[in-house]
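Colleague: Have a look at this prediction, sequence included:
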Amino acid sequence: MNTKVIVAGVGMIPFTKPGTNAPYDEMGSEAARMALADAGLSYEDMQQAYVGYVYGDSTSGQKSLYKVGMTGIPVINVNNNCSTGSTALFLARQAIASGVVDCVLVLGFEQMSPGALNSVFQDRPSPFDPFDRVTAELVGMPQLPLALRYFGGAGLSHMQKFGTPIDSFAKIRAKASRHAVNNPLAVFKQVVTAEDVLNSTMIWPGVMTKLMACPPTCGAAAAVLVSEKYAKAKGLNAGVYIAAQAMTTDKPSTFESGDMMRLVGYEMSKEAAQKVYEESGIGPDELDVVELHDCFAHNELITYEALGLCPEGGATKFINDGDNTYGGKVVTNPSGGLLSKGHPLGATGLAQCFELTHQLRGTAGARQVDNAKVGLQHNLGLGGACVVTMYRAA
């Protein structure tokens, strides 16, 4: 697969709290139109569409895109938990890179309900059964919602291994808020301090407070991918391209290692990142900006190490030195991340693409990372799948 894949257009609507959103099909169609307009193309130019969402009936992708156009093209619906948006992006990139098509629309949206995530189908085995079993053995806490047990348990594992203090997680959340204040599309734009985070409602004593968890969010984002040949023929903006991409899923060690960090995808993230570094010839020390999956502050911290942004056990120093923000080694989540920007599951991967595309174009406004030329995207879904994507400015 030697065809260079260009990100020709991106679109994203403001993320909102559940109950204040438009229906999913309206959100999705709006984001799709924005990406098409940004690319300077019409829906009639699209040869395929990949649409990601988690909470929705089958063919919700068609329901959304039929509001944009009805051209008879393949519309593929994608569901891969929280990595849904980047999985759709992965499939679209493969289609272009393999030479099957030249122009593809990728869309992600989510219409969520208030409160913690829950399984929808109660009359069949849950894909999380093995995750729940290991979590029950390692950390207990059955009174907590599943996502809090998983990622809080991973954070606790890091604390026990490396002496990580809880205020490291608080500093990550505070950093997210400082970044989000410059993002008009973020759901939370109020700046909070590390002390504010630590003083918020304690969910898991000594491990997690309420502000360390991302909120349920509604929203949509989209991208138009094209081949380099197509971009040149149409005179499109070819300023940003995907230099490498990898997708990984769980191995037996996820459940056999007795490590909550591995249960929530540490090894998947590490392996996907390594593949991307090798394919692109770009190492973690060369990154300018990273959008990573901070569904909890705890996951951002362990992901620093999985992506090689700092050594294993070095995350607290990385945070304390300010190497995760402006003026440091690499700006992480300039958008505010999932913690402040919000996390509409199916849209998150495309929202990360939106942010990195604007960063590498130099059009990110007040949150622009100086001279950003190389960006990395990390999107994780339990169950499980991890997609890591390297973007470069042409």
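Modeller: Yep, it's here. Numbers count the residues shown, from 1 in each chain.

Colleague: make it CA atoms for all contacts and neighbour counts henceforth
Modeller: Fine.

Colleague: Can you give me the distance of the closest residue to residue 142 other than its chain neighbours to residue 318?
Modeller: Leaving aside its chain neighbours, residue 142 sits nearest to residue 136 (7.1 Å; criterion: Cα to Cα, 6 or more residues apart in numbering). Residue 136 is 31 Å from residue 318, where distance means Cα to Cα, to the nearest Å.

Colleague: do the same with residue 127
Modeller: In terms of Cα to Cα, residue 127 sits 35 Å off from residue 318.

Colleague: So for these two, which sits in the more crowded spot?
Modeller: Neighbour tally, residue 127 and residue 318, criterion other Cα atoms under 10 Å: the higher count belongs to residue 318, 21 against 12.

Colleague: Tell me if the more buried one really is in a helix.
Modeller: Yes. Residue 318 sits within a helix when classified using DSSP: H, G, I helix; E, B strand; the rest coil.

Colleague: Alongside the first one, take a look at this:
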Amino acid sequence: MVQGRKVYVVGVGMSKFIKPRGLVDYPEFALEAAVKALNDAGLSYDKVDFAACGYVFGDSTSGQRVLYQLGMTQIPIINVNNNCSTGSTALYQARAAIAAGNAECALALGFERMKRGFITEAFPDRTYPLDHVQAVITDERSWDKNTGNAPQIFGQAGIGYMERYGATEKHLAQIAEKNHRHSAKNPYSQFRDIYTLEQIQNSPKVYGPLTKLQCCPTSDGAGCAIVASEEFVLKHGLMDQAVEICAQSMATDSPKMLGKENIEWAGADMTRKASQEAYFKAGISAEDVQIVELHDCFSANELVTYDALGLVPEGQAHKLIDSGDNTYGGKYVVNPSGGLISKGHPLGATGLAQCTELVWQLRGWTGERQVPNANYALQHNVGLGGAVVITIYKKANKKQSAPKTAYNPAVEARAITKEDFALAASQKANRAEYMDSVGVAKL
């Protein structure tokens, strides 16, 4: 498989994930993430020659609406919608542009402004993209019209794993307990409360074994990454803070998703394929990874994904939990950020928030939630319908870098200032006309 040129992440940033109350609009929090990423890299928007913007709920060209605030520089801007894997799909596009030699510095941005409650069909007057999965579940089990679609699909995958391999409802609750505990040390998390196992088990039932505290919340927020070629990194003196994307792979569903095995209904097989390809490209195995940001939209998906990623032999995901090898002091630290369950899940932003956390971890910036002696980090971002992106990162330089900003953004979630914006915005493009017509997000 041809990898193309080396690609490095040189800047990351995100907004704090918040409850979806409509108090802040997407141009504001998406701009915040982009400015933070550019400030982190010490670059202005003039250096960016390609951008991919991901969001699920929004009108076309919302990416342009955000980035025009930094300058109308006429670069290509692509808008991406790939369900919950949208953020990583934007990163995939940006990395591919660099690897192919079509850009030297690219920006991947993900953002989402959501509604409260379960996600429902946005366009009920046309074919539902997951109607085939819904039909299979209806035939093989049952479909509850009064419950959200995602809890049923992922919940059934967890039920299948328990039925086949002997995992229990307690194991699902233990996953949620871990992730809520991890999020207490992440200033960007929507929820930072720690819950006991009993509190998680006794919270309201959502579907099957899944309780409310085992399900990700809907959220508003944004994440951003700046990626660049090796030539660009060396030219701008960024190697000390650069993190290499040493492998990335995307896959879609196999026919297993349409079979009778409910473990497969949430797309586990595409995770198997993409992770195997990524390990091959990187020249490593799962044994070499220390940190994992895993798409835990529900605790059931974290359970089945341990297996699909090859972190354990087939059928032994619950043994990883029993051994404590999914948290600090164990073999892997899975979701040091708190994961989707506690950090939140603004669909388009999630993949780039995962990237941000892993870059901070490999730089050694994350303070109390730091994973010690980390060399490789694995990112798993999945969307039903379906697509999964697996990305493997490694530190480019063993030298310890320090933040270019006046504070450490990995341990403190500050708002951007006018000075931050001025450093990030285009220094060449005349922004006055655009700023006068639509305004720039409040600073």
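Modeller: Nice, thanks for sending it over. Model, not experiment: these values are computed from the prediction.

Colleague: TM-score of the superposed pair?
Modeller: The TM-score (TM-score structural alignment, normalised by the length of the first structure) is 0.98; 392 aligned residues with a Cα RMSD of 1.0 Å.

Colleague: returning to that earlier point: now do the same for the residue nearest to residue 142 of the first structure: its match in the second structure.
Modeller: Alignment note: residue 136 of the first structure maps to residue 138 in the second structure; criterion TM-score structural alignment.

Colleague: Number of residues surrounding its match?
Modeller: Other residues close to residue 138 of the second structure by other Cα under 10 Å number 12.

Colleague: quick one: secondary structure of residue 161 of the first structure?
Modeller: Taking three-state DSSP, the label given to residue 161 of the first structure is helix.

Colleague: give the contact list for the equivalent of it over in the second structure.
Modeller: For residue 161 of the first structure, the aligned residue in the second structure is residue 164 (criterion: TM-score structural alignment). With contact taken as Cα atoms under 8 Å, 6 or more residues apart in numbering, residue 164 of the second structure is in contact with residue 315.

Colleague: again, but for the one 3 residues further on
Modeller: Contact criterion Cα under 8 Å, 6+ apart gives 161, 317-318 as the residues in contact with residue 167 of the second structure.

Colleague: Which of those remain contacts when I look at the first structure?
Modeller: Contacts conserved in the first structure for the contacts of residue 167 of the second structure, counting by both residues aligned by TM-score structural alignment, their matches' Cα atoms under 8 Å: 161, 318.

Colleague: Dump the contacts of residue 167 of the second structure to TSV, plus neighbour count and distance to residue 36 of the second structure.
Modeller: What follows is those, written out as TSV (neighbours: other Cα atoms under 10 Å; distance: Cα to Cα, whole Å):
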residue	neighbour count	distance to residue 36 of the second structure
161	25	41
317	25	37
318	24	38
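
Colleague: aligned partner of residue 297 of the first structure in the second structure?
Modeller: Going residue by residue (TM-score structural alignment), residue 297 of the first structure aligns to residue 299.

Colleague: what's the spacing between that match and residue 141 of the second structure?
Modeller: 20 Å.

Colleague: Same question for residue 325 of the second structure.
Modeller: Distance from residue 325 of the second structure to residue 141 of the second structure, by Cα to Cα: 33 Å.

Colleague: Mind checking which of those two has more residues around it?
Modeller: When neighbours are counted by other Cα under 10 Å, residue 325 of the second structure and residue 141 differ, and residue 325 comes out ahead with 16 against 11.

Colleague: Pretty sure that one sits against residue 331.
Modeller: Yes. If you go by Cα atoms under 8 Å, residue 325 of the second structure and residue 331 touch, sitting 4.7 Å apart.

Colleague: how about the strands of the stretch 201-350 of the second structure, start to end?
Modeller: Remark: strands assigned in the stretch 201-350 of the second structure by DSSP state E, counting those that start in this stretch are 205-207, 210-211, 221-229, 243-251, 291-293, 333-334.

Colleague: Comparing the ones you listed, which comes out most buried?
Modeller: Neighbour counts (mean count of other Cα atoms under 10 Å) averaged over each of the strands of the stretch 201-350 of the second structure peak at strand 221-229, with a mean of 31.

Colleague: quick one: that strand aligns where in the first structure?
Modeller: Counting by TM-score structural alignment, strand 221-229 of the second structure sits on residues 219-227 of the first structure.

Colleague: average distance between the matching stretch and the second structure?
Modeller: For stretch 219-227 of the first structure, the mean distance to aligned residues of the second structure following superposition is 0.3 Å (mean Cα distance after the TM-score superposition for the first structure).

Colleague: Among the strands of the stretch 201-350 of the second structure, which comes closest to residue 3 of the second structure?
Modeller: strand 243-251 (7.9 Å; Cα to Cα).
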